[in-house]
Structure formats: C-alpha cells, structure tokens
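Chemist: Prediction below, plus the sequence it came from.
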Amino acid sequence: MALGNLLARVSTRPLAARACRMSTQSRSYALSSYVVSPKELEEALNKNAPSPISTDPKVIPICAAWFMPNDPEKRTGIEAFKKKRIPNARFFDIDGVKDHESPYPHMLPTCDLFAEAMAKMGVTKHDELVVYDAEELGLFSAPRVAWTLRVYGHPRVHVLNNFKLWVEQGLPVETGPPLIPNITTYKVPTYNTDMVVKYAEMKTIGYDYGKEGAEEIQILDARSKGRWEGTEPEPRPGLRSGHMPGSTNLPFQELLDPKTKALLPPEELKKVFVSKNLDPAKPIIASCGTGVTAAIIELGLKEARFGSEDDRRFTNKRSDKDE
C-alpha cells in the first residue's frame, strides 16, 4: 500500500508539470475583438503585467507610428515613439521591415526578415499584439502593420482605437529612450498569399475592366479625391496621380471620426460602404499609394463584417525570393 502510494506520487509529478505547461500555452487570452478600446487594452495589460522571469505569453503594445515622406514638420515614427508611448511598447519600423530590394516602398519583406524583426522586438509567437499609431494621427499606419502581422500568420493581433484617446483619457505613458527587449526566437513563418493581390493580377483586372465575362471585382482606393482624380500630385516625386479603371474612391478619412480620428462604429462603417454602392457578395480589393492607408479600408471592412473575408484582399507585393 505504501509502495503504491509512493509510485502514485512519483508518477503524477510529470503529469502535473505537463498540465502546468499546457495551461500556460492555452491560457485564455485577454482580448476577444480585433479592434480594441484604450480601456480594454489597459485592463489587458494590468492582467498581464510584465515579469523578467516569466515566459508566459504576454500582451505587447506595438507602436507602428509612421509619417508621410512629405510631412511638413519632418516628423518620424521613431521620434514619436520616443516622445510618448504606451509603457513596455515595442516599435515596428515600416520603413525598415520591408523588401529592401524592391524599388517600391513598403513592399512586404521576406519571411526571414520578418522573423528577425519580431525576434529583435522581443516577441514570441504566443504573445498577443496590439498595434497602435502616433498620437497626432490617431489611426493611420497601425492597420497596415496589423495586416502585415496577420499575413505572416501571427495568431493574436489587434488594433488599438486609438492612442490619441489613450492619452486624452489619462492612461499611462512613458517617454525617452525605450528599454531594449531581450531577443527571442521567432520561427520563420509562412506567407498567406490569399490576402494579397500581386501587381500582374492587378494589371489584368484593370485591362479587363468593362469587358464581357470579366470578374466583377470592386476596387477601393483610399487616397484623396484629388489624387484619385489626377488633379493633385502624389506625395512622392515622379509618380502620376489618377486611378485604375473601375476603381471607387473611398478616402480613408471617411471611415474615421473627424474629431477623435478613431475608426467609426460598425453600423456607421456599413453605411459608408453602402453609400459607395458596394456589393458585399462580390470580391473587394483595397488599394492606395504604397500600401499603408488601404489597410484602413481593410480594417473597416473587417470591423463592419462587410463582405466575405475570403473575398477581401489588399494590393501589395512581397519579395519574389520566397516564391
């Protein structure tokens, strides 16, 4: 009897250890919706306070601050990050994590480069990431970074709506040079080709517009009306303004509250899409200049649940080296 009890105690120890590991990996995540409010993020961060000795999955704010190249104040994302950020946030550099061999800005990076960037930010595949923008812009480049994270298969990604409100609501911030996170091991991911429309396909869609038998694909252009019409110059020298045949102009600002610069509620988003005569039963492609603000349209479609997620794509191109 004593021997049986001893064996039972010995044999249950590894089982308990395995159960502990399983509970760590399958813990209930802090956030359930893709777009989260400042209050929701604050509560999630309080429940997942950072610990230097813990290896549990974490909720990590990711600053995606980025400014247009013709910004009159010459602001940069990294300067905005150092000036004011959510405590323990990491910085995702849109101009750095990209295809450096492409002549076009913001083309998707190789899988190896993406994994290296995530490791340097101290992120693991189990962490829950909440992407946010510069305070001044409200919602601008964070949807693009969140979309990029999803393209490379990070399982838990959210967008904060938004850092401007976070600051106005008096939630905690930190300033100055950030702490350098410990480098992690981030497994090189695969790339979800179903989320991206490549250049050759977009050319075919443009050439086939209006032809009998051509697929009815709705193209939404997030640029300003002037750039879409060709009456205003592009912010980058040498680029022509104007639009693809058959595209619909939907300046991304129409999806944001003009005062708070936050994404509109789902029902109001639906009204905007309906006002553009969009059909949720047909495929939708979001586009813009270099693939940043088009992600705001994609975010709005996702939040409003407008159309099938399988039929919503985004114009951007990754490096051909991984194909």
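Modeler: Arrived safely, thanks for sending. Just so it is clear, the structure is predicted and the values come from calculations on it, not from any experiment. Numbers count the residues shown, from 1 in each chain.
Chemist: going forward, measure contacts between C-alpha atoms and count neighbours the same way
Modeler: Will do.
Chemist: Going along the chain, name the strands of this structure.
Modeler: Taking DSSP state E, the strands of the chain run over residues 35-36, 59-63, 90-91, 128-132, 157-160, 196-197, 218-221, 248-249, 284-287, 312-315.
Chemist: Could you dump the ones you listed into a markdown table with mean neighbour count added?
Modeler: Conversion of the strands of the chain to a markdown table gives the following (neighbours: other CA atoms under 10 Å):
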| stretch | mean neighbour count |
| --- | --- |
| strand 35-36 | 19 |
| strand 59-63 | 26 |
| strand 90-91 | 22 |
| strand 128-132 | 26 |
| strand 157-160 | 26 |
| strand 196-197 | 18 |
| strand 218-221 | 24 |
| strand 248-249 | 20 |
| strand 284-287 | 26 |
| strand 312-315 | 22 |
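Chemist: The structure to be compared is supplied as follows:
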Amino acid sequence: MTSSDDPLVSTEWLAAHLGDARLRVLDASFKLPGARPAAYDDYLAAHIPGAVFFDVDAIADHATDLPHMYPDAAQFARDVAALGVSSGDTVVAYDSGSWMAAPRAWWMFLAFGHTNIKVLDGGLKKWRAEGGATESGAVTPTPGRFSATFDPAFVRSRRQIEDNLASRAEQVIDARSRERFEGRVAEPRPGLRAGHIPGSRNVPYGDLIDAATATMKSPADLRGAFEAAGVALDRPLVTSCGSGVSAGVLTLALYRLGVRGSALYDGSWAEWGLPDGPPLATGPT
C-alpha cells in the first residue's frame, strides 16, 4: 500500500486511505510518569477513527522492573494480534504530536520483522488542526493473525553499551534535554542518578520537530542537528534517552537520512542511571 522508503506518511495520505481494508491505525501516545491525564485517557477522549491504543507499557517485558522493555517475539505477536493487526497489514502509528512514542512503536514493528509500518507526521495535533475527524471511546478490534521474529541487532543491552565504553565502536546519541544530559536537573524517574553515558552525544529530540506543526523537520535540518552535535552519520550509531522511547525519534530521523543498521539502547537512562549503574559523566560534551 505504501512503497516509499520514507518512514513517515502525511495526514493527507492517511485521510485518503483511512477506509482501506488492510490499514490498521495505532495510537501509540505516551507520557512521562505522573503526567495527567494519562495517555490512554486522552485516547478515550479523542482519537483518529478506528485507531486502537498501542500501550508501550503493556506491550513489554513484565519480568523486569525496568520500564517498557522489549517483550519476546511470542508476546509481541500475541499483543499486536489482539489489536487487530495481521502480518499483511499496513500499520500507521501516531501519537499526540509530542512524538512520544509513535517512533518507538515503529522501531518495535521493524525489530519484529514487520516492515510495512509508518509514522504519521504531525500526529493527532496536525490531524485535528486540519479538521480531521476524531471519535471517542475504546475500539474493540477483530483479532488479527500476526507472526513475529525478533532481530536483536535492532537493540542494545547495558552490557553491550558498557563494552562500547572502551571500544567506542559505536557512537551513542542521547535524545534527552540538555539539562538532563548534562546532569543539571533531576531525572523524572525517582532514584536515578543525573548525567549521561560517557562519550555520548546529545541531540534533544525536540530539536528535530517543528513546534508549530508537530512535523519532523526537513532532512537538511536533521542532518545539521546531528552534525552540530559531533555525530558522524557514516559511523555505527546507537540511540538512547530516558527509557527507550524518545530515542526512537532520533532513530527515525537517522532512517530518513539514509542511515541503516542503527540500534536503540532499550534500557537507556532508566537502566544506566540506577544507583548501582555503570560510570557516568556530567556537563556538556
């Protein structure tokens, strides 16, 4: 249904295809701990017609205390099928327009072998600004048939990032705000240390988004943001953030620039920043 290699689709494209039989729309909105109303309550109040809620916290590994870590392939397939998604479907993920966390859902689908996945550029904010229809209440889909095979190359573990401290084979890019990256403010999750992974670079994900329209900036602007942070786009890359969600924005932006083979540090600062975690650095890089 979509042939472009661009991971984004426009609101105009979605409006034209919303009734297609093999299209599935997912509201993957997410908010930081303690934020109210909760993302699911926002979904119940207003969502794109037919959209089901992709809960980042639910479609996750519940055997760990770390937030929304990747589940195994069997759970992902089961949870996604329950949302009405089948392996032959085109999936469009969107969020409120905050970019939390449609790119995370996009990267998860790719990691589990489903390549026909797109992100709605501008999310619900742009959709509503253009007069797009919304509906309220929960959607109960007919279960789909989905098969998943996990490719571990899409993610990195704490051990792999620790090993990288010495080798520096991969560049680590942190999507958090500069204040959090430099350790000048407390983390939103209680009990975490402040700072960043030694040697990592900082590209706050908000710098890649046009605040007025909630759309991703042009490829030229994206390239400039990475290069200004000292990121070499022709070298291996790993993205990180507070808990593996907004890192997906960097991953998607890199993908738009033609970067393939990057990875996402799933545990991110929620794991690295634990009191007994690995070494950290503070201040700018």
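Modeler: Nice, thanks for sending it over. What you are looking at is a predicted structure, and each value in this text was computed from that prediction instead of being measured.
Chemist: Got a TM-score for the pair?
Modeler: Put the two chains on top of each other and the TM-score (TM-score structural alignment, normalised by the length of the second structure) is 0.89; 265 aligned residues with a CA RMSD of 1.4 Å.
Chemist: Same list, the strands of the first structure, but as JSON lines with distance to Thr110 of the first structure please.
Modeler: Listed next are the strands of the first structure as JSON lines, based on distance: least, CA to CA, whole Å:
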{"stretch": "strand 35-36", "distance to Thr110 of the first structure": "27"}
{"stretch": "strand 59-63", "distance to Thr110 of the first structure": "20"}
{"stretch": "strand 90-91", "distance to Thr110 of the first structure": "19"}
{"stretch": "strand 128-132", "distance to Thr110 of the first structure": "20"}
{"stretch": "strand 157-160", "distance to Thr110 of the first structure": "20"}
{"stretch": "strand 196-197", "distance to Thr110 of the first structure": "14"}
{"stretch": "strand 218-221", "distance to Thr110 of the first structure": "26"}
{"stretch": "strand 248-249", "distance to Thr110 of the first structure": "31"}
{"stretch": "strand 284-287", "distance to Thr110 of the first structure": "21"}
{"stretch": "strand 312-315", "distance to Thr110 of the first structure": "17"}
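Chemist: wait, what's in contact with Ile217 of the first structure?
Modeler: Shown in contact with Ile217 of the first structure (CA atoms under 8 Å, 6 or more residues apart in numbering): Ile205, Lys282, Pro283, Ile284, Ile285.
Chemist: Give the equivalent position in the second structure for the fourth one.
Modeler: With TM-score structural alignment as the criterion, Ile284 of the first structure lines up with Leu237 in the second structure.
Chemist: So its match sits against Ala263, correct?
Modeler: Yes: applying CA atoms under 8 Å as the test, Leu237 of the second structure and Ala263 come out as touching, 6.6 Å apart.
Chemist: And the strands of the first structure: which comes nearest Ala80 of the first structure?
Modeler: Comparison of these against Ala80 of the first structure by CA to CA identifies strand 59-63 as nearest, at 9.3 Å.
Chemist: Counterpart of His68 of the second structure over in the first structure?
Modeler: In the first structure, His68 of the second structure lands on His106 (TM-score structural alignment).
Chemist: Quick check: that match touching Lys98?
Modeler: Yes: between His106 of the first structure and Lys98 there is a contact under CA under 8 Å: 5.5 Å.
Chemist: how much space between Thr175 of the first structure and Lys83 of the first structure?
Modeler: Applying CA to CA, to the nearest Å, the value for Thr175 of the first structure to Lys83 of the first structure is 5 Å.
Chemist: Same check on Ala89 of the first structure?
Modeler: For Ala89 of the first structure, the distance to Lys83 of the first structure - CA to CA - is 12 Å.
Chemist: the more surrounded of the two?
Modeler: Higher neighbour count among Ala89 of the first structure and Lys83: Ala89, with 23 against 15, using other CA atoms under 10 Å.
Chemist: any idea which helix is longest in the first structure?
Modeler: In the first structure, taking DSSP state H as the definition, the longest helix is helix 2-25.
Chemist: rewinding a little: tell me how many other residues crowd the match of His68 of the second structure.
Modeler: Counted with other CA under 10 Å, the neighbours of His106 of the first structure add up to 21.
Chemist: Could you measure from it over to Ile94 of the first structure?
Modeler: To Ile94 of the first structure, His106 of the first structure is 7 Å away according to CA to CA.
Chemist: same thing with Pro177 of the first structure?
Modeler: With CA to CA as the criterion, Pro177 of the first structure and Ile94 of the first structure are 19 Å apart.
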